[in-house]
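Participant: can't give you the sequence, but here's the structure:
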């Protein structure tokens, strides 16, 4: 019975599953020195600022954001990873792993994210997929299927330069936003320092992100990752939260560290000053003309702090608009069918009980004729009584 009732309820709803469609927000007076940049609402995915956000770029160590969330979702953080000789011989920044050393997967992810250890990244990839080639195949499938990247192809887990290892600022923002939904990732991404006990050395690893560790003060920063190779220049990923909106900033190919942090602060200042995150509740209804629409699930939307406008098209597309009527975000709603009371039809013949069913007009005429005969009959009888006297 419950299944039947639920089926009837669902039959009143017409349309497809609700989805959020990010739209680039208003043009701003921001002056960003980095070659590519994007500022996004971490929860809704709305793009609040973009500069060459869909241009093909080399991400350097921001690649490790993808490696981290892939490892967290695919692996067991408590399992021991056996370090291969191949991983120990990689170039660049390391946590100085030894061949044959046993390290937990979580510790390797921390070493990769906090100290940007390339040896830790490579050890993770080999542990998860057996080889670098297999890792590349599987991580790209993961990013397309689970995250929805559009123009990303990774050949390695660490970000050392390869012409076929590329992404975009927008895709990196998508990857970061996806990762930030995971509690383990959020904790690791926000880690400023860790005590590292290894076979080669014992030390305290410090984050390379200058805002995250407090060298450049900025209130509300919740996580960060740096990157650099000659071909990529400086790259930076940062998240922040002021209690009204959670923001993700990606900056690519900056000529200097100072400029890339200045760019990040400009983006956060702009985002916090102008936007907030709201929730459209499951079942919330919107009307336009003679139609009614509703959201079939709770969804985050980004709205301007002032001059916010929600407008629904006749097709059920809800557009969140800001200053000058420019779109910030779009959401497809489901149409709710009109409830109309209908007379139930039956194939059963009516019971006659010896009386033939009549058309109302004919029935009325028969009644009047019968009444006339009755009156006439009464007059005739009365006349006979008078004559008999």
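Facilitator: That came in fine, so what should we check first? Bear in mind the structure is a predicted one, so any value in this text is a computation, not a measurement.

Participant: rest of the way, CA atoms for contacts and neighbours
Facilitator: OK.

Participant: What segments of the stretch 201-350 of the chain are strands?
Facilitator: Taking DSSP state E, counting those that start in this stretch to define them, one finds strands in the stretch 201-350 of the chain at 202-206, 221-229, 233-241, 246-254, 275-280, 285-288, 291-294, 299-304, 309-312, 317-321, 327-332, 334-336.

Participant: Take those strands and lay them out in a markdown table including mean neighbour count and distance to residue 182.
Facilitator: Below are the strands of the stretch 201-350 of the chain laid out as a markdown table (neighbours: other Cα atoms under 10 Å; distance: least, Cα to Cα, whole Å):
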| stretch | mean neighbour count | distance to residue 182 |
| --- | --- | --- |
| strand 202-206 | 13 | 22 |
| strand 221-229 | 23 | 13 |
| strand 233-241 | 24 | 14 |
| strand 246-254 | 29 | 15 |
| strand 275-280 | 17 | 19 |
| strand 285-288 | 16 | 30 |
| strand 291-294 | 21 | 28 |
| strand 299-304 | 22 | 17 |
| strand 309-312 | 16 | 30 |
| strand 317-321 | 21 | 27 |
| strand 327-332 | 22 | 24 |
| strand 334-336 | 22 | 29 |
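
Participant: Point out the one among those strands that comes closest to residue 170.
Facilitator: Closest of those to residue 170 is strand 246-254, at 8.0 Å (criterion: Cα to Cα).

Participant: Check the offset of that closest one from the chain's centre.
Facilitator: 18 Å (Cα atoms, centre = their mean, to the nearest Å).

Participant: again, but for stretch 259-279
Facilitator: With Cα atoms, centre = their mean, you get 19 Å for stretch 259-279.

Participant: residues in contact with that stretch?
Facilitator: Applying Cα atoms under 8 Å, 6 or more residues apart in numbering, the external contacts of stretch 259-279 come out as 30-34, 39, 41, 43-44, 48-49, 211, 218, 234-236, 238, 240, 242, 244-247, 249-251, 254, 298-306.

Participant: Is it possible to get CSV of the strands of the stretch 201-350 of the chain that adds distance to residue 68?
Facilitator: Listed next are the strands of the stretch 201-350 of the chain as CSV, based on distance: least, Cα to Cα, whole Å:
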stretch, distance to residue 68
strand 202-206, 17
strand 221-229, 12
strand 233-241, 14
strand 246-254, 17
strand 275-280, 27
strand 285-288, 39
strand 291-294, 37
strand 299-304, 25
strand 309-312, 37
strand 317-321, 33
strand 327-332, 29
strand 334-336, 36
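
Participant: Got another one to weigh against that:
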């Protein structure tokens, strides 16, 4: 009976546009983690609250005959997106360095505070930043929407710094931390908008929650499922062909996002989302020694074999 009540509450909160994460409570139940942001924080459509039984999402049930495989990644969490049921977890409460997974919060702050057609000039410090870049030039002017593609598709650190420069890096990072507080994500702490600093950190439960929130932004969802895209400077003189760093989009059918990351401290990281037979699963794999993509495929294969939705 309790499970049914929790399921109905979850559905109603989802319908209101309020993200819900079902975290384990002992071995048999779930507790609901729900933030209390204002409705203005979520620029996406809401479903009707008039739900009949046919609209209630099916909750995945474990088939006991399939054993859990071993995984090399230090941290993993996988959840069913419609119901927020946790399907697998390994060190999901541990706080990890986030690497470029940080850019998910960067994108959310941009989507909350900028207009997509605003123009931003690339500052000199963005051009010389280390790590992955989309090769912006000093003074090059791009629209916010194109910079978001550079940020999320190719994980461009120069795109991240250019976006942050509109508010100033210190103020921008403050908004990242404030957004985490607004969402009730207490383990998050950000010190830069790109994830190079090892002190950008958060638990896997909070990372999964943040990714589920980000996927509710239509443009974010569109970008992270895009394989290739070309952005242009406002004057059309410069172009930047981009290829998504998430190999699962090309290698694993049903993938629709979301973000890669790597630093020495964080290891190889991947947040991925897959839909199969109308069931949508999100997974976070961090601190893998060499191949987060194969690990994620193995995880999804096991989940879709080991669970049935009923």
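Facilitator: Yep, it's here. Not measured: the values here are computed from a predicted model.

Participant: how about the strands of the stretch 201-350 of structure 1, which one is nearest residue 69 of structure 1?
Facilitator: Of those, nearest to residue 69 of structure 1 by Cα to Cα is strand 221-229, at 13.5 Å.

Participant: Which residue in structure 1 aligns with residue 192 of structure 2?
Facilitator: Matched to structure 1 by TM-score structural alignment, residue 192 of structure 2 sits across from residue 156.

Participant: helix, strand or coil for residue 78 of structure 2?
Facilitator: Of the three states, residue 78 of structure 2 takes strand according to DSSP: H, G, I helix; E, B strand; the rest coil.

Participant: quick one, what contacts it?
Facilitator: Counted by Cα under 8 Å, 6+ apart, residue 78 of structure 2 has contacts 86-89, 208, 281-284.

Participant: Out of these, name the two that are farthest from one another.
Facilitator: 89 and 281 (13.2 Å).

Participant: for the top helix by length along structure 1, packing partners?
Facilitator: Secondary structure assigned by DSSP state H gives helix 360-388 as the longest helix of structure 1. Packing partners of helix 360-388 of structure 1 (3 or more Cα pairs under 8 Å, 6 or more residues apart in numbering; DSSP states H and E): none among the helices and strands.

Participant: residues contacting residue 36 of structure 1?
Facilitator: Contacts of residue 36 of structure 1 by Cα under 8 Å, 6+ apart are 50-53, 55, 169, 251-253.

Participant: What's it aligned with over in structure 2?
Facilitator: Using TM-score structural alignment, residue 36 of structure 1 pairs with residue 75 in structure 2.

Participant: how near is that match to residue 208 of structure 2?
Facilitator: 12 Å (Cα to Cα, to the nearest Å).

Participant: Overlap of the contact sets of those two?
Facilitator: Joint contacts of residue 75 of structure 2 and residue 208 (Cα under 8 Å, 6+ apart) are residue 284.

Participant: Aligned to residue 286 of structure 2, what sits in structure 1?
Facilitator: By TM-score structural alignment, residue 286 of structure 2 lines up with residue 252.

Participant: Residue 71 of structure 2 in helix, strand or coil?
Facilitator: coil.

Participant: list the contacts for the residue lying closest to residue 330 of structure 1 once chain neighbours are set aside?
Facilitator: With Cα to Cα, 6 or more residues apart in numbering as the criterion, residue 330 of structure 1 has its nearest non-adjacent residue at 4.5 Å, and that residue is residue 319. Contacts for residue 319 of structure 1 (Cα under 8 Å, 6+ apart) come out as 310-312, 327-331.

Participant: What's the match for residue 319 of structure 1 in structure 2?
Facilitator: Checking TM-score structural alignment: residue 319 of structure 1 goes with nothing.

Participant: thinking again about what came up before, nearest approach to residue 133 of structure 1 belongs to which of the strands of the stretch 201-350 of structure 1?
Facilitator: Among the strands of the stretch 201-350 of structure 1, strand 221-229 sits nearest to residue 133 of structure 1 (Cα to Cα), with 21.8 Å.

Participant: Would you mind giving the residues in structure 2 matched to that closest one?
Facilitator: Counting by TM-score structural alignment, strand 221-229 of structure 1 pairs with residues 255-263 of structure 2.

Participant: now stretch 104-122 of structure 1
Facilitator: Going by TM-score structural alignment, stretch 104-122 of structure 1 sits over residues 143-161 in structure 2.

Participant: Endpoints of the matching stretch, how far apart?
Facilitator: 14 Å.

Participant: is it true that residue 62 of structure 1 touches residue 225?
Facilitator: Yes - between residue 62 of structure 1 and residue 225 there is a contact under Cα atoms under 8 Å: 6.5 Å.

Participant: circling back: CSV please, covering the contacts of residue 319 of structure 1 and showing distance to residue 145 of structure 1.
Facilitator: Formatted as CSV, the contacts of residue 319 of structure 1 follow (distance: Cα to Cα, whole Å):
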residue, distance to residue 145 of structure 1
310, 31
311, 31
312, 30
327, 27
328, 25
329, 22
330, 22
331, 21
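
Participant: what's around the spatially closest residue to residue 60 of structure 2 that is not a sequence neighbour, how many residues?
Facilitator: Excluding its sequence neighbours, the residue lying closest to residue 60 of structure 2 (Cα to Cα, 6+ apart) is residue 309, at 4.1 Å. Neighbour count of residue 309 of structure 2, defined by other Cα atoms under 10 Å: 12.

Participant: shouldn't residue 309 of structure 2 be in contact with residue 82?
Facilitator: No - the pair residue 309 of structure 2 / residue 82 is not scored as a contact, 11.2 Å apart, by Cα under 8 Å.

Participant: and the residue nearest in space to the middle of structure 2, helix, strand or coil?
Facilitator: Taking Cα atoms, centre = their mean as the criterion, residue 211 is the residue nearest the geometric centre of structure 2, at 2.7 Å. Under three-state DSSP, residue 211 of structure 2 falls in the helix class.

Participant: Can you tell me what it aligns to in structure 1?
Facilitator: Counting by TM-score structural alignment, residue 211 of structure 2 corresponds to residue 176 in structure 1.

Participant: hang on, the earlier thing: how big is the offset of the match of strand 221-229 of structure 1 relative to structure 1?
Facilitator: Its aligned residues in structure 1 lie a mean 1.3 Å from stretch 255-263 of structure 2 after superposition (mean Cα distance after the TM-score superposition for structure 1).

Participant: returning to what we had before: report the contact partners of the residue nearest to the centre of structure 2.
Facilitator: Contacts of residue 211 of structure 2 (Cα under 8 Å, 6+ apart): 104, 258, 271.

Participant: All set, thanks.
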